[in-house]
Structures are given as C-alpha cells and as structure tokens.
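A.B. asks: Have a look at this fold, sequence not included:
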C-alpha cells in the first residue's frame, strides 16, 4: 500500500499546512502505507531524504526567498515544475491514491496526475487557499483565482475540509455542487523534556500568554499587543515566529511603551516550542481568520486554556467555558478582559487544562487517517 502526497509545503518550509500534512503522512505510515511526498525545494534542503519514514522529494521552484512564506512566482511555478517528479514516481510505483494539499497552488497538480495515471485523488483544503479576508488577493476576491479554485474543487474526486467553517466558505464563495467531507487535522503528541521557567529565561512571577505563528497580517498579532497594554504590568506575551510584519509589531510595542512585555522569540526548535508552551499560562490566538489552528492542538497537549478569535475552524472544538473562550477579532477590550480573567483565577486554568489534555486525544493521527481511507470506500 502506497500513497502519493502532493504539497508545496513541508517542514521546515512553510507553515501549519505543511506540519498538518506531515502528521497525516505519519498516520498513514502507522497504518502500513508507504508515503512519497513531493514538495518545494529551497536552498540547502536535500532533493531527497527520508524524514520520519516519509520519502520526501523536493523540486526547485522560481523565486522562493524565505522558509516561512512563499512568493507568488514560487506558488505559480510549483505545480508545473513538480509535475515531472510526480509522473516519474507514478511510473515506478503503484499508488493506492493521491492526497493533494491546498486547492492552490497544489490542486491542479493533483488533478493532472490523477487523470494521467487513473488514480483517486483526495484534495485537502486548509482555509487560506480558498478564503483569506486579510489579503486583497484572497482567491475568493480575484476572479481568475476564483475560477481556478472552482475548477480544482469541482474536478478533484474527493474534497476534505479541516473544519465546518472551511466547508461553508467553499460552498458559499465557489457555488459548487460537491459533497465536501469534514475531517479535522491529525495530531500526534510531541515528546519533549520538561524544564522550568528559569531554564528558558522566564520569570516565575510573570503571567505569560503565548502565541505561535507567522508574523503576517492574518494572524492579528497587533490585536494581542494592544490587549496586553490593557492588562496589569505582570502580564507578558511570548510570540514565537518570524515574518514580514515583525518590524511593524516591534514598533507598535514601542509606541505603546510595552516593549519589555512583548517577547519576540523568533523561530525556535520543536522541543523549545513545547517547553515554552508548557511554561506559559494561556494560549492566545488573535487571527482574523484561521482554517483550523494546529497551534491550538499543541496548546491543548500541554493543557493550556485557550483564548481565540471566533472566525474559523477553531469554533468546532473550542468549547466556551470548558477549554477556552472566544472573542470577536479586533475587540481589544474583550481580549484583555479574558486574559485578566485567567490571570486572576488559578483554578480556572486548572479546570480547563484537564479538559484540553483529554480533548486533544480525539485528533490522534491513525484515527484521522482512517477517516480519510473511509472516503475511498
């Protein structure tokens, strides 16, 4: 049994979509499948390597400049430049099915290969590939992108949305007659060595919020920074990630005179990320829109309560008053109030923590992969 996965992202390149696809690949491997994964090449990353049992093939694209974010030329060129490698693999291997990730830019590639080699194709859509309200060039706003996405959704044999919100947006904006399956992101707990705050340079007397993600407009980090301004001085924010908005966010913290309370940690290793999570008090997701939010699963693993904006897939599993709270994006006062609520009530954090540790088990990778296989019949 063998599966061909197509995705322009794969860690360390890209964001949550690459991480989610990798976890899905690991789940297929646990179920006895061999996984070949075609993705984007970059700088010194190897053209081929075995990563945790996944056969990763990287192809050169045009104009990729950063690990964290793709350029328009790199996305446009990926399906065309990856086509040859995908065909080569299909000629020497017998695949049970193809799993394509992102309607654009990868979607067309999945359709071309599935048709050429008569293979069933499952398209996984993530949110930003069909709808991103923070971007002027969101696919649903540009007629030419909208046309491509509609063609991809209509011509992919099966479509999986990671949340009800993504399914709703696909049906609403692309007017397709399609049965879209809802299957959440696979998640396998990360094993890491627990350390104390002092080892990370953190103060045991400070209340730390933590947020992880690319520093881009859609993530709404300015919302978080403005909220921290309206909390007591002992409340600090840890921000893990890099991106084009960093200078603007640093300057905003300076303007608000809270630079000493906003800690930009940049990229950290996977182990360090979980050590920071484990030593924080509450997770804050401030995004304008989030397809699902793999970072929330990571927060749940360590038992962090969650404060999140209410637009996106996170509404499927954030249970108000049980494992977190939802606030409207841009409502600085409401976000600050929720942060203060946890800062003032230690027992609340304990109650939410136990719930999240149990809830995250529902996303176990083998369980999610079985749902994918169930689609094929």
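C.D. replies: Cool, the structure landed. All values derive from a computational prediction rather than experimental measurement.

A.B. asks: CA atoms for contacts and neighbours, from now on please.
C.D. replies: Noted.

A.B. asks: burial count for the closest residue to residue 145 other than its chain neighbours?
C.D. replies: Spatially, and ignoring its direct neighbours in sequence, residue 145 is nearest to residue 139 (4.9 Å; Cα to Cα, 6 or more residues apart in numbering). Residues lying near residue 139 (other Cα atoms under 10 Å) number 25.

A.B. asks: another one to put next to it:
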C-alpha cells in the first residue's frame, strides 16, 4: 500500500500538554514511524504563551502554527491562517480533533467545494461543550451551534469514538452510525518503564503512607475537592492516608487548600502542581489507590497510566471510565457523590486481596492499549479503509 500524507488539526499542540494534545502527538509520531508523511495544523499560542517558531519538525512531524487573533474560552477562536495552511497541502487524510471549531469547519467545507479527494475524519473526543454546569446563555449558544454543526458533521467520511459509549451522542450530532468507528486512546510504551522513586517518596514525606493519587489539572470539573471532602472520615480510620495531586492549577487550588484546612486534613494533602514525566511515574509508583474524580472524561488517559503502573482505580462513572473500568479491575461512583467515593476508598483499603487482583488486571489491560498497538491495529487500517476513490 502507498504511504499516506496525513494532516492533523487541533487547537493546541506540543509543547502544550493535555489529553487531546498528547494523544495527537503520540499517534502522529507512530504514523511517522510507519512511514507516512505527517503534518499538524494548529495555533501558535495558549493563554499568555506565544510560540515564536511557526514552522518546525518534531519527531518527524511537520508543524504549521497559525497566529490566533482572538480567542474566547476553548471553542471560539479566530485564526484564519490555519485555513490557508490546510488548503495549501494535498493530503490523503485530514484528521480533525473536536467538533465545533469554526475555522476547521470552513477549511473542511472549502476542501469539499473544490473537489479534493482528501479523506476527512473527526475525533470529537467529547460532545461540543460537554459539561452540564454552563450559564443559561452559554447553554443557548450550545443549542444553536449544535444545530449549525449537524450538516457539517454529516459530511465526514468517518468519525472516531474513543470509547464504546460515544455513538449515543455522536449520532445526535448529525453523524450516521455506519460512519462511526472505534479507536481507543492509548499510552506510550515508555509509561511501563522502571524508575526509582526513593527520593520522590522522601521529598514529599510519603514514607509509610497510604497514598490516594489524582492526576490532572486542578479545576472544578476534575473534582479534586470531592476527594478532600472524603478525607476526614478516612483519616479517622487510616491516620497515615495522604492525598497526592499532580497537575497544574487551573483555578481550584486555593479552594482545595482552604477546604483541607477547614476540614483539618491539611497535613494529609500534597498538591505538587505540574510535574515531569519522571515525577509522574514516581508518584504513581508511590500510590496505593488512583482516583479519577472528574465530572466528564472521554477516555481517562490518566487512569490508563495508573493501570500501567499496576494500580487499583476508583473512577467516576463518566463514559471513559465505563469503557476502562469493569468490576474485576476497579470501582465506580457518581461524580459529586462524596459518600460513594468514601465507601469505595474504604472498601479497597480494607480488602488488600481485591486491590492486588485489580492491580494485575489493570496491568494486563494497559499492555493492550499502547499507542504503538493502536496506531498499527486501529488507526492506520481505518485511514486506508476510508480512502476516497
């Protein structure tokens, strides 16, 4: 089979790091290793950080960054340069990440209008504006944009669901079910490597502690405050318990620290902020129970990373967790249900045998979901299957 010229489109890309950005970087890197020519079309800034280098190559990936003139929140951005950049290249596959970005929709429509044979695919990751906690006017805008998006989404050659629950809302976004394909998220093989964490444990005073760990940005929908609310009763039974949070503050840290002090568990929390990959693995290795406390996650890459480090997991019953977590490898609770979370933590702390069995099951599941395997066994075959004649 001929090698493909593939373009990925997303709002942020390396060195910016979050779930979508990391997922695209890892899979694009694997496509390069499989011999394909890979381009990424993205913006040149995030928040206050502006990248001076607009064109470059990372891991063999050709990066094209366009100036963002204006942005509001996540979806509303004005960077018309990305349209010109996309149209400049004769691509076999254009793989867009996320529904609802006006600039990407325009590029998509223009490619169709000029008769390009490019196969155009979307991985929405989650519904447009996926949370429930929006003010009324944002909910109204969401409804309007959803209606506008439906005929655009209908034109995709394929739409990827990253878990087996997403077809339920993807079909409501204008996509016929026969165009929905399953490609799970994954983690790099290096997440399984051995690493010494003695200094990490000493530095953060984790010797002899029962460690509850959460990975991710510290903000409201990630639910770190719920873990703190569960701590007082747990500390009474297990005085050596510690909650370890690794992730950049996005506005909730001050509230979490205030709450910990108010509940008199401030000595049982460690907020480390943004950590390196080495520190992340060291922290996970020091962990007894991993907790995903988010209101919503498309997949929960951090859960999979914890599984790769042979950890038992407790997760909210968001759609990503419904795919990753079954009774044999973890416990589920509903977002915001602090009593349910507390019950799950205490169950795993009491039942060491159950916890150890979960650790073994999680490691087996993680081995099957490496980026190398997903690129080779899921994504590349899908690209070839959907090629336009």
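C.D. replies: Perfect, thanks for sending it. Keep in mind the model is a prediction, meaning the values are calculated, not measured.

A.B. asks: Which secondary structure element is home to the residue nearest to residue 145 of the first structure?
C.D. replies: Taking DSSP states H and E as the definition, residue 139 of the first structure sits outside all helices and strands.

A.B. asks: Pretty sure it sits against residue 150.
C.D. replies: No. If you go by Cα atoms under 8 Å, residue 139 of the first structure and residue 150 don't touch, sitting 9.8 Å apart.

A.B. asks: Tell me who's in contact with the residue nearest to residue 145 of the first structure.
C.D. replies: Applying Cα atoms under 8 Å, 6 or more residues apart in numbering to residue 139 of the first structure gives the contacts 129, 130, 131, 132, 145, 146, 149.

A.B. asks: Now for these: which two are most distant?
C.D. replies: Maximum pairwise distance among those (Cα to Cα): 13.3 Å, between 132 and 149.

A.B. asks: Which residue ranges of the stretch 201-350 of the first structure form strands?
C.D. replies: 207-212, 235-240, 262-266, 282-285, 306-309, 324-327 (DSSP state E, counting those that start in this stretch).

A.B. asks: Look up how far residue 229 of the second structure lies from residue 258 of the second structure.
C.D. replies: Using Cα to Cα, to the nearest Å, residue 258 of the second structure is found at 11 Å from residue 229 of the second structure.

A.B. asks: what's the burial count for residue 36 of the second structure?
C.D. replies: Counted with other Cα under 10 Å, residue 36 of the second structure comes out at 19.

A.B. asks: Can you find the partner of it in the first structure?
C.D. replies: With TM-score structural alignment as the criterion, residue 36 of the second structure lines up with residue 33 in the first structure.

A.B. asks: these two touch, right, that match and residue 3?
C.D. replies: Yes. With contact defined as Cα under 8 Å, residue 33 of the first structure counts as touching residue 3 (6.8 Å).

A.B. asks: who's more crowded, residue 258 and residue 229 of the second structure?
C.D. replies: Between residue 258 of the second structure and residue 229, counting by other Cα under 10 Å, residue 229 is the more crowded of the two (19 against 12).

A.B. asks: The more buried one - nearest residue in space that isn't next to it in sequence?
C.D. replies: Nearest non-adjacent residue to residue 229 of the second structure, counting by Cα to Cα, 6+ apart: residue 338, 6.8 Å away.

A.B. asks: Report the contact partners of the one you found.
C.D. replies: Residues near residue 338 of the second structure by Cα under 8 Å, 6+ apart: 226, 227, 229, 230.

A.B. asks: Kindly report the same for residue 358 of the second structure.
C.D. replies: 311, 312, 313, 328, 329, 330.

A.B. asks: try it again with 7 Å
C.D. replies: The contact partners of residue 358 of the second structure, by Cα atoms under 7 Å, 6 or more residues apart in numbering, come to 312, 328, 329, 330.

A.B. asks: Burial check on the first one, number of neighbours?
C.D. replies: The number of residues packed near residue 312 of the second structure is 27, by other Cα under 10 Å.

A.B. asks: can you check the second one too?
C.D. replies: Residue 328 of the second structure has 14 neighbouring residues, counting by other Cα under 10 Å.
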